[in-house]
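**Student:** Test case, fold it:
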Amino acid sequence: MIDIGLVIIGYLVGSVSSAILVCRVLQLGDPREDGSGNPGATNVLRLAGKGPAVATLAGDWLKGTLPVVLAWLVTSDPVIISATGLAAFFGHLYPAYFRFQGGKGVATGMGVLLAWSPVALAATALTWLAIAAAFRFSSLAAIVAFAMAPAYMLWHMEDPVLTAATAIIAVAAVWRHRENIVRLATGEESQIGKSSDS
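**Tutor:** Down below sits the predicted model:
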């Protein structure tokens, strides 16, 4: 029962939409309906500026990290630790509190990776930074970084369960960026510093 409870907690914490809450506190529009329509830090940056965007980013990151940290404190079972992280991640994508309309999972996925393996997270984040600096596309950076994340997890942790869980997050994150992929292919994607959906 404790194991199931950890997974449920992960999903419920992940379902808290930082973007929506920040916008409500500031009496702004619903980020699912304004700007890019994505309830994430980039859209909040567009709608409200840097401070609210940072608050959104921190909230999304923490809701990925904290449930997994709790799981680590309760159990050493990699299956439960992986399931708790996946639950938090998918809670962000499909939040129970907000009509299952969530974000693309970049910050929350990074938060989960931090709790699973700080080294794998660091490698993933550096990949994001390198691609973003080279090509100036946030979405492309996220897609490449998450595509590489399972390899980083396997390299550092050598744990097939955590690696498989990371691969699930990677596939889901890339899938959530499918519209960005189309725009990248057609040359219509906005670069960092300009209007962006990613």
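**Student:** When you work out contacts or count neighbours from here on, use the C-alpha atoms and nothing else.
**Tutor:** OK.
**Student:** Based on its surroundings, how many neighbours for the nearest residue to L47 once chain neighbours are set aside?
**Tutor:** Nearest in space to L47, with sequence neighbours left out and distances taken as Cα to Cα, 6 or more residues apart in numbering, is G35 at 6.7 Å. When neighbours are counted by other Cα atoms under 10 Å, G35 registers 19.
**Student:** For G35, which three-state class applies?
**Tutor:** coil (DSSP: H, G, I helix; E, B strand; the rest coil).
**Student:** Pretty sure it sits against L45.
**Tutor:** No: counting by Cα atoms under 8 Å, G35 sits too far from L45 to count as a contact (9.8 Å).
**Student:** Give me the neighbour count for F98.
**Tutor:** Residues near F98, counting by other Cα under 10 Å, number 14.
**Student:** Identify each buried residue in the longest helix along the chain, please.
**Tutor:** Taking DSSP state H as the criterion, the chain has its longest helix at helix 50-74. For helix 50-74, a neighbour-count test (16 or more other Cα atoms under 10 Å) marks 52-53, 55-72 as buried.
**Student:** Give me the residues contacting that helix.
**Tutor:** Contact with helix 50-74 is made by 6, 9-10, 13-14, 16-19, 22-23, 40-45, 80-82, 84-85, 88-89, 92, 107-116, as judged by Cα atoms under 8 Å, 6 or more residues apart in numbering.
**Student:** To compare against the first, here's the next sequence to fold:
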Amino acid sequence: MVLDIGLIAVAYLLGSIPSAVWIGRRFYGVDVRQHGSKNAGATNTLRVLGLRAALPVFAIDMLKGLAAVMLSHLAGYPAGSDAMFNLKVALVAAAVIGHILPVFAGFKGGKGVATLAGAVLGVYPLAVLLCLVVFAVVFGLTRYVSLGSMSAGVAFPVFVIGVFGERSLALIVFSVVIALLLLFTHRKNIRRLLSHTESKTYLFKRKG
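**Tutor:** As a prediction, this is how the structure comes out:
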């Protein structure tokens, strides 16, 4: 139990690494939280600073989520056991909370989508990879990162249950909670999408 608590604390600290804030300040002299959507994430970094800054932010945010969940292997629980799964869920939550409320950046972070994707990748990798495909397709067609993120989140339990035939109640509940969490954190985006005021995002600057 003590080891589990320690691992959860480390997962929170990993999630708290404010890549968007540190990269923006160090290399561009800009705090992305003062511009655009004011979120410390890859999407706002892309809008404010461009693709060159956004790519490492996205990579770091995903990797810190994955690294947080990989800490579960240090606990010594048997693979596939309930104890291992429960610890992984706790580590996912800690990493995402760390990104949203980072201790290293005044508890003002981002929405945690990339960190969540990286963390869940450590729990159910095949379903997450399919979700990334869903995100890419929806974003490519609409240019709405928020819509792509929500679509990927909703697709997660669909893949877990419908494609992979998962029957574990704990995993099914986990997948549904992930979908609901993404919808909740994007509630403002949903309102903007419905009112046609949501900003589109382009990987490269458009000429003209």
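**Student:** circling back to that earlier point, so the next helix or strand after the longest helix of the first structure matches what in the second structure?
**Tutor:** Next along the chain after helix 50-74 of the first structure, taking DSSP states H and E as the criterion, comes helix 78-93. On the second structure, the counterpart of helix 78-93 of the first structure by TM-score structural alignment is residues 85-100.
**Student:** Now that stretch: buried residues?
**Tutor:** Here stretch 85-100 of the second structure shows 85, 87-100 as buried, counting by 16+ other Cα under 10 Å.
**Student:** Could you do stretch 126-134 of the first structure as well?
**Tutor:** In stretch 126-134 of the first structure, counting by 16+ other Cα under 10 Å, buried: T127, W128, L129, I131, A132.
**Student:** Farthest pair within the residues you listed?
**Tutor:** Longest distance between any two of those is 8.4 Å, between T127 and A132; criterion Cα to Cα.
**Student:** Check the contact lists of the two and give me the overlap.
**Tutor:** A141.
**Student:** who's in contact with stretch 117-127 of the first structure?
**Tutor:** 110, 113-114, 141, 144-146, 148-149, 152-153, 156-157.
**Student:** Buried ones among those residues?
**Tutor:** The buried subset of those - by 16+ other Cα under 10 Å - is M110, L113, L114, A141, V144, A145, F146, M148, A149, Y152, M153.
**Student:** my guess is the first one is in a strand, correct?
**Tutor:** No: inclusion of M110 of the first structure in a strand is not indicated when three-state DSSP is applied; the result is helix.
**Student:** what's the counterpart of it in the second structure?
**Tutor:** Under TM-score structural alignment, M110 of the first structure pairs with A117 in the second structure.
**Student:** Look up the closest residue to that match, ignoring the ones flanking it.
**Tutor:** Nearest to A117 of the second structure is M62, by Cα to Cα, 6+ apart, at 6.4 Å.
**Student:** Also G153 of the second structure?
**Tutor:** Distances taken as Cα to Cα, 6+ apart place A179 nearest to G153 of the second structure, at 4.5 Å, with adjacent residues excluded.
**Student:** what do you get for P160 of the first structure?
**Tutor:** Counting by Cα to Cα, 6+ apart, P160 of the first structure lies nearest to L154, which is 7.0 Å off, once chain neighbours are set aside.
**Student:** Run a quick neighbour tally on the one you found.
**Tutor:** 17.
**Student:** what's near enough to touch it?
**Tutor:** P160, L162, T163.
**Student:** mind redoing it with 10 Å?
**Tutor:** A120, P160, V161, L162, T163, A164, T166 (Cα atoms under 10 Å, 6 or more residues apart in numbering).
**Student:** Tell me the most packed of those residues, by neighbour count.
**Tutor:** Busiest of the contacts of L154 of the first structure [other Cα under 10 Å] is T166, holding 29 neighbours.
**Student:** I'd assumed it was in a helix, is it?
**Tutor:** Yes: T166 of the first structure: assigned to a helix according to three-state DSSP.
**Student:** what does it align to in the second structure?
**Tutor:** So, by TM-score structural alignment, T166 of the first structure is matched to S175.
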